[in-house]
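Fold the stuff below for me.
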Amino acid sequence: MLTLYSSAQSTFPVNGVADVREGCYAFTHATLVKEGGATLSDATLVIREGLIVSAGTGAVLPKDAVVIDCSGKYIYPSFIDLYTDYGIPAPESGRGGRGAVNPIDFFRQPAQIESNTKGPYNWNQAIHPEMDAAHLFNVDDAKAKPLRDIGFGAVLTHVKDGIARGTGVAVTLANEKENLVVIKTKASAHYSLSKGSSTQSYPASLMGSIALLRQTYIDAAWYKGQPYHEGTNLSLQAFNDEQSLPQIFEGSDKWGDLHGDRIGDEFGVQYIIKAGENEYQRIKEIAGTKASFIVPVNYPQAMDVEDPNDARFVSLADMKHWELAPTNPGAFEKAGIPFCLTTADLRDTKQFFANLRKAFESGLTEAKALEALTKTPATLIGIYDKVGSLDAGKLANFLITTGPVFNEKTSIVENWVQGRKYEVKEEAWKDIKGQYNLVITSATGGSTTVVLDVKSPTAASVIAKDTLTGKFSYDGTIISLSFPAAAGGAAPAGGGMRGGARGGGRPSAAMHLSGVVNGDTWNGNGTDSTGNLVIWTATFAKATPPTPDTAARKRPNHVGKVLYPFDGYGWDSLPTQHDLLIKNATVWTNEKEGRLPNTDVLVRAGKIVRIGKNLDAAGAQVIDGTGKYLAPGIIDEHSHIAAFSINEGAQSVTSEVRIADNLNPEDINIYRQLAGGVTSSHILHGSANTIGGQTQLIKLRWGADDEGLKFRNWDPFIKFALGENVKRTTSTNNNRFPDTRMGVEEVLTDAFTRARDYERQRKAAPNITRRDLELDALVEILEHKRFITCHSYVQSEITALMRVADKFGFTVNTYTHILEGYKVADKMKQHGSNASTFSDWWAYKTEVQDAIAYNATIMQKVGLNVCINSDDPEQARRLNQEAAKSVKYGGMSEEDAFKMVTLNPAKALHVADRVGSIKEGKDADLVLWSDNPLSIYARAEKTIVDGIVYYDIDRDAQLRKYIVAERNRLVQKMIAEKRTGSPMAPATPSYHIELSCGDHDHHDGLLTIDEDGDHTEIANTTN
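Predicted coordinates:
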């Protein structure tokens, strides 16, 4: 709704005498820029009572119109910003806000399990769709003015807090009462994956936020049936009521955008996505969302890297992003993605035009920018009938500029909002540059004429015998000028310009003049250098000849390439699958054939198709394996790489969260582990709670997006945990159940009891059973569709979980860590479990004191399928050596030892039909080693996934040289930027967080720098 009004009919009482003015204006002889950049010359814009009456040529001027000659001026529709919190009170920050919790104190604070919001609202206080921005909004002219000054006349504003944020209100930036500036009360509904100021413990991770939003959609749909036992839930009611509005999701990053879009796709919602600065890095995936975007023009500042010691801490990725960020809006345009522009995230709104011009230099067209600031945002939220163009009947929201609005020398003179003038740079209305005859007359009648040379509204000089630089200001109405007395210069009667320095070296006095503008004549009064009164007149004489442009032209904006991933070790184009023929290698099959010397392996379409001697294949790429070993790729059964979050530890049972929802395909550990011969990793939820999240098996397809990492058609798994981490032994203030080992068993029993009851109810009455994502995953376990890998140490707990499993009729697929497995190996074999353990880790906490180096061998001899895992990104690079330790400690055969990191984990993960050995028909996940893979001297020379060479030791050597050269180029470019006087940011280390079992999105550890300087890391060794 648009609150249109006649001042004669206001419902508000008048305290005083009514001032009824219709406010009719005619802006003549202007260049009107209408919809789509269509331009009308010598045109007229007529407005009345805050609305546009007409816009075009040949208009008949109303008799009562105030006529404003706009010769030489341009008129544009005012801009619209869809992503602000203008006029909305800031939310109170709480302990639960992102970044508010000290990581060291994470376990030391009592958890806030329940919402502390009073009233019949949602159980989680990060879900507050009942927030109505129209009810909270207050006009704030101090914040409106900076936006008006850069051309904005209307904004969409909302509460930037929480996951479900409520509705937004579209308002103008007029300085009027709130009821007069509202364009549309419920203009949008807003969402994000940031819990914001919520002090509630859940969610504590990105995947938890995703699960919470997914569950909210499910709960809201269920609530439509008004279930009796739910009672009244104003949050779910508001959530449902808002689904017909434009849905805006804050992604703020290329991966966040995709996370949001997938949630929308799941529930049939097409979000408008608020982007970040880096979508150009994955623009194909961004285009695939089919979404419209709100794109900021906020770019990182160049860093001060002149000191080499500072420069080495800055990652190449961050420097490349600084260079390429201005290409982001242009990338959207080139990809044909609908978008509008926003001031969101700017440090200072004054940067808006400067940053916009950087975008123009980097590919964005001015026509698309104008559309993205006017028609597109108005259309997206359904207010194009009110604003966004210069059409009759719309709000009189328009800019008057001195030229094309995006030209660097153009000034916005006025911004009219709802038919009311707001001065921006009124002094620019008239081009005052030129020379004026300045006549100064003293009180006694004597006068002096000099030349006033005006260079700009803030700079002028006086030309007599000398040229005197003065202090000058012009605001379109008032003139102010002061200049020193000239040595030897003429002076009016009274000696006001006498001169030079006086005795004793005192400086000359100054003359001060002030006055008003009256067309081309300026006049006023002042004082001469001795304080006597004078009057003055300045009359325009001639224009200043244009100054030749001697400034150096901008060099072509050379920028580096976008890499996939956006890292020094990335690809400028993704590698493709080729037929491969690896010849004359020692082929370590992991099958009954054992090791085959001088053997060839042929790969076609990503599969192993032939194994034999003297093979030939036309068109295949030949790889010489002479003197080398060809082995199946290593499979890490227990890893925490390639994820944005690992633990959702706020509750005891969080089976609804999914590692798959927050994979990070740009984790450098993917590349590093390829260099260690790893081709697949099982990415587990952490061990903060009894029933953690759903896991994800990935292939290390370096350069693929998050979906491309996933191991296709894989049996789903879930992470459980026992022991110290679950009962929070290290916490001094734990209020989350369980607090003892026996409590852990009760949590498991209770969870599966609830799941069994839920399964029965769902089958009996599916239409009235609320779908529960947490219980869905547990039912999948009961139905043998999802399988458990369990963090475990102590024999008593291991057997306790087996009892629970036996009671509910499922099997614990894998016990991981299992450092006391040698004590219960017979029970595990009888139960049907696999084991995934460390080779020789112990003594890092109380429950591992009984660990022994013979554990893996003992379990293997009992008949268990035993794996050696990493649980550590560094150890994963040497899993071949970890496997070899059992040859030393337990006398295990080399073949059996190597299977513990290849075929055995494939069996444990139910993918042995595709990976884990070299066999015809299996996936071509292969590693060419320089030596026996169990040797400490062995290096992975080529690592192949699905027949694609993702790591090559020779390419790696070239990339290291490239990184050095590219870093140097960018460092020099930043130093050059500093020398132009541009504002600089301090050199900032680029952190890479290493997640592990006990991490909760906050980290404490050791700061390290890679040898290539490309990544700074915080390591955490909690397990």
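
switch to C-alpha atoms for all contacts and neighbour counts from now on
Fine.

Give me the contact list for the helix or strand containing C790.
Per DSSP states H and E: C790 is located in strand 787-792. For strand 787-792, contacts defined as Cα atoms under 8 Å, 6 or more residues apart in numbering pick out 687, 715-723, 781, 798, 811-819.

try it again with 7 Å
Residues from elsewhere that reach strand 787-792, judged by Cα atoms under 7 Å, 6 or more residues apart in numbering: 687, 716-723, 781, 798, 812-818.

could you measure D872 against L995, distance?
For D872, the distance to L995 equals 8 Å [Cα to Cα, to the nearest Å].

let me fix that: Q621
Distance from Q621 to L995, by Cα to Cα: 38 Å.

one step back: and D872 and L995? Which one has more around it.
Taking other Cα atoms under 10 Å, D872 and L995 do not tie; L995 has more neighbours (29 against 21).

for comparison, sequence B:
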Amino acid sequence: MRMKNTILLLLSLLSIQLSAQVTFPNNGVEDPRERYYALTGATVFTDFDTKVENATLVIRDGYVVSVAAGGQVPQGAVEVEVKGKVIYPAFIDLYSDYGMPEPKAEGQSPDRKPQMLSNKAGAYSWNEALKPDFEAHAHFNPDAKAAKTLRQIGFGAVAAQRMDGISRGTMTLVGLGDERAHEMIVAEKAGHALSFSKGTSTQSYPNSLMGMIALLRQTYYDAGWYQQQSEEVNLSLEAWNAVQELPQFFAIGDRLEILRAAKLGAEFDKTYIFKGTGDEYQRLDALKNLNTAFILPLDFPDAYDVTDPYDAQQVTLAQLKHWELAPSNPARLANAGIPIAFTADGLEKKTDFLKHLRKAVQYGLDTTAALKALTYTPAELVQATDHLGGLEKGKLANFIVTDGSLFGDGTEIYQTWVKGKAYTHKAIATPQLTGQYDLQVGSDTYALEITGTDEQPAAKINTTDSTSVKVKLERADELLTLSFAPDSTGQVRLSGTLNGRNWSGRGQSADGQWVDWRAAFQQPVEADEKDEDAKKPAPAPELPEMGDLIYPFTAYGWTERPEPQTYLIQNATVWTNEADGILEAADVLLQDGKITAIGQGLKAKGATVIDATGLHLTPGIIDEHSHIAISRGVNESSQASTAEVRIGDVVNSEDVNIYRQLSGGVTTSQLLHGSANPIGGQSAIIKLRWGYTPEEMKFKEAAPFIKFALGENVKQSNWGEDYRIRFPQTRMGVEQVYVDKFTQAVAYGEKIASGAPYRRDLDLETLLEIVNGERFITCHSYRQSEINMLMKVAEQFGFRVNTFTHILEGYKVADKMAAHGAGGSSFSDWWAYKYEVQEAIPYNGALMHEQGVTVAFNSDDAEMARRLNQEAAKAVLFGGVSEEDALKFVTLNPAKLLHLDEYVGSIKAGKHADVVLWSGHPLSMYSRAEKTFIDGTLFFDRAADLEAREAIAAERHRLIQLMLDDKKNGGKTQKVSSQRQYRHYHCDDYEDEAR
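Reported below is the predicted structural model:
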């Protein structure tokens, strides 16, 4: 017998807990009923782009049986009338800590003191930031309160992970019902979760982003080695290997971290699915080439409260523009063909999710793409499309019931169904009165029509002559009374009960006889057009035209990528740094990224001609020692040797210091690790290609370098009493570190040469490159004794120290340096800023130069780098170095020290077109860089800079006015917080500011 009942009866049935936990005993009478329902009359989206009108959705025992237009209600199914409603597959959130235990540190905290190894008991990894052995499904515990909140905004399932560590272990795919964990787990292991965050780890290593990347890189190699060895048991590596076939999910901190992680993944044939931060649009072209998917938050920033003009000055252009453009992020990615999914993570109030989703649609996201991002794509990314993501036959009955288009303003979610069980957020008001009926009173039949609402119905009897008779109708719960006068003979008075859309009872006819009556529902009343219009969502307001996307996404970013052109610079004073010396009234042709000709009277078809009369042209300045353009830590200070870490992994192409230094004529910089340990990390040599991606900035012909350090910093004796653990603690210990590590490296090389199986050790591999002359040392140094020591250690192992940087006592050992073959990259006139530089003198550079040492002046400071031409001039003042040789201190000589003089450092045909046009003598403090070229591309132009300042001011004003308008119109605002966009690092900075 078909069961058809009211929504009240349905909900009482749904509230019964149906036992499907077959291994659990039942304390009570067994209830064998199935969840067998037919939802009728709704528009059903069976997937993101397929909908069925007037559909009957049949579900049984938690699964979809069928979806058919006008389908019949099967025998035995409870009918749920949802006419006029819309049913969508329930949403899936792939980034959630739902049901997970609170992360906590392993073992006892070291109270800020260095912790060299993991505190975790057992045969696990040496590093407690690696937790691949954590299995989310084994710790999952449903959270009724959190589940209710997520269901209310449309989610029926989440991929839960414990958000703790660099490797966080496995994720589990679970439903958001109120049953036991056994019933809610859809897939035990849905993916492997990773991040660039140590989480609760109290261990020292890693304390920088580059250290985290190095740890992951080494772990991939260790895991491969582990599969082939029998030397040790390592449960972490076993677990790591076990999760490699799962989807790999990576949580990152910004758009550049996506590029870093993707590069790491490519080394090991891994394609990560990225949980983004909402700024992906700022590097869209680069991200599109990764061919992967993104989980996007919808936590669009609130406007800043810029009412106070001084507060407004603290808000960066990047922050202003991100407020405006962030809501367009989902649309930009989707329109670029990038698969996306959405997460509620990051929202201060989860209940704002639908509002922000609709805002993304308002900013250009196609509704089909939005629904796909909520349903099918997340199911696909965790390989669960057999169970979730749609409402096809055989899938879990996870869906939502709404009163209209999901993306229309004002649309509400009435119910969320999880595994065939309904959770009601708002009662579905199924019409029980309004409509057209056949009213049978005894032997008489009438056409009864009821309009209005169930709360205020209006009833009438329609007659054949287009007239009607008013009916008085009263209702008390399920009881009805009707009365009307069909003619002049008397009143018909009826009393009865509701039974769904059919009514029946007893009453008296017009002549006073007791009769049976019934009213059979025929069809709904046609809705009034005005009422229908009132139900439609208001059209989205037209948005003002948004500002341009700029690269990089900060002040002075460009809208069109600068490219090489042909430039003919005429009539300049040219400082060649070659045998030709300084040429007066000379021409230089830049073509195809190279210097192609130098002379007088040069011609070039199609060239942009620059009249350089009265101007000076020099090679681009090269900074041998820089710490700009580095993300999340310049030091990996946790161990005595961190040769495995790479500054190249963390190049920050968005640092405005790149642009500022272009304005000072700098074209190439060596980005060095800091001086926190004897053996630091590998260098990155970049060209200051402003706005390009980190990989595009790298000087592709550059030789590999590494940073070493001597002195106070590396032995930690001046770090305080908490730092008495890490070896070395004395200058003697520093020497022993070098001897020990190079001895290990030589033995490592012998093992490789033997052909025997070996574990790839990235630390020793890098040191072996030094021994073999394949990688070069730049060493932070001050005292003559330590300088001598390192040269002797190098000679012991058959290599040479390439460069001593800082080298403020270089004048004492200049002859020994020249004999050894070491160069000196010094400060021009720094001294007395700490004990070990007390004997520094401003004549240091000149004295080393006189002894035949290749001398450079470096910055080690973001501000000083903008005036390295003036630093070079100090060699003339202190020591009488010639002007040409002084200029070489910041051009050709650092090129030699970096083994790049074949390409840059002088103006010579065939070399890279890295040149600077100065307003006057390049060593004068009054001269300015007017134009800076790299590879024949104009990256800085002073006239364009002045125009850019006006454009930036106008753009700031426009955005501030928009924020003020938003506040005036009731928009939420956030307080202005004064914080730098990027850190200015120095040698002795030890922390990762993003932790």
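
now what about the TM-score between them?
Overlay of the two chains. TM-score (TM-score structural alignment, normalised by the length of the second structure): 0.87; 897 aligned residues with a Cα RMSD of 2.6 Å.

so where do the strands sit in the stretch 901-1023 of the first structure?
Along the stretch 901-1023 of the first structure, the segments classed as strands by DSSP state E, counting those that start in this stretch run 926-929, 940-945, 948-952, 985-986, 991-993, 1006-1009, 1016-1019.

quick one: which of those strands is nearest A764 of the first structure?
strand 940-945 (45.9 Å; Cα to Cα).

Going along the chain, name the helices of the stretch 201-350 of the first structure.
Assigned by DSSP state H, counting those that start in this stretch, the helices in the stretch 201-350 of the first structure fall at 206-223, 234-241, 254-266, 283-287, 308-311, 316-324, 328-334.

between those helices, which one is nearest to L773 of the first structure?
Taking the helices of the stretch 201-350 of the first structure one by one with Cα to Cα, helix 206-223 is closest: 6.7 Å.

okay, and that closest one goes to which residues in the second structure?
Here helix 206-223 of the first structure aligns to the second structure at residues 209-226, judged by TM-score structural alignment.

any residues touching that stretch, and which ones?
Residues outside stretch 209-226 of the second structure that contact it (Cα under 7 Å, 6+ apart) are 196, 206, 237, 240-241, 632-633, 636, 644-647, 649-650, 759-760, 762.

Need the buried ones from these selected in ChimeraX.
Of the contacts of stretch 209-226 of the second structure, the buried ones can be selected in ChimeraX as follows, counting by 16 or more other Cα atoms under 10 Å:
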select :196,206,237,240,241,632,633,636,644,645,646,647,649,650,759,762
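
Looking at the contacts of stretch 209-226 of the second structure, which are in helices?
Mapping the contacts of stretch 209-226 of the second structure onto helices (DSSP state H) picks out L237, W240, N241, L762.

Give me the spatial nearest neighbour of the first one, chain neighbours excluded.
Meaning L237 of the second structure. In this structure, L237 of the second structure finds its nearest non-sequential neighbour in A223, 5.5 Å apart by Cα to Cα, 6 or more residues apart in numbering.

What of T608 of the second structure?
Nearest one to T608 of the second structure, counting by Cα to Cα, 6+ apart, is Y567 at 4.7 Å.

Could you do R33 of the second structure as well?
L18 (7.2 Å).

What count of nearby residues applies to the one you found?
Neighbours of L18 of the second structure (other Cα under 10 Å): 17.

So the residue nearest to T608 of the second structure is in contact with L590, correct?
Yes - taking Cα atoms under 7 Å as the definition, Y567 of the second structure is a contact partner of L590 at 5.1 Å.

Spell out which residues are contacts of both of those two.
Residues within reach of Y567 of the second structure and of L590 at once, by Cα under 7 Å, 6+ apart: there are none.

higher neighbour count, those two?
For Y567 of the second structure versus L590, neighbours defined as other Cα under 10 Å are more numerous around L590 (30 against 24).

SS state for the equivalent of that one over in the first structure?
Counting by TM-score structural alignment, L590 of the second structure lines up with V603 in the first structure. Assigned with DSSP: H, G, I helix; E, B strand; the rest coil, V603 of the first structure falls in the strand class.

what about V603 of the first structure, distance to Q651 of the first structure?
Taken as Cα to Cα, the span from V603 of the first structure to Q651 of the first structure is 47 Å.

Show me what the residue nearest to T608 of the second structure aligns to in the first structure.
So, by TM-score structural alignment, Y567 of the second structure is matched to L580.

Am I right that that match is in contact with A605?
No - taking Cα under 7 Å as the definition, L580 of the first structure is not a contact partner of A605, at 9.2 Å.

Trace stretch 115-123 of the first structure over to the second structure and give me the residue numbers.
Going by TM-score structural alignment: stretch 115-123 of the first structure matches residues 118-126.

center of the first structure, which residue is that?
D253 (2.3 Å; Cα atoms, centre = their mean).

F711 of the first structure is in contact with L700, isn't it?
No - taking Cα under 7 Å as the definition, F711 of the first structure is not a contact partner of L700, at 9.3 Å.

Looking at the two, which one has more neighbours?
L700 (27 against 18).

now for that one: what does it line up with in the second structure?
Alignment note (TM-score structural alignment): L700 of the first structure maps to L688 of the second structure.

any idea how far its match is from T667 of the second structure?
As judged by Cα to Cα, L688 of the second structure and T667 of the second structure stand 5 Å apart.

next one: I685 of the second structure
Per Cα to Cα, I685 of the second structure is found 11 Å from T667 of the second structure.
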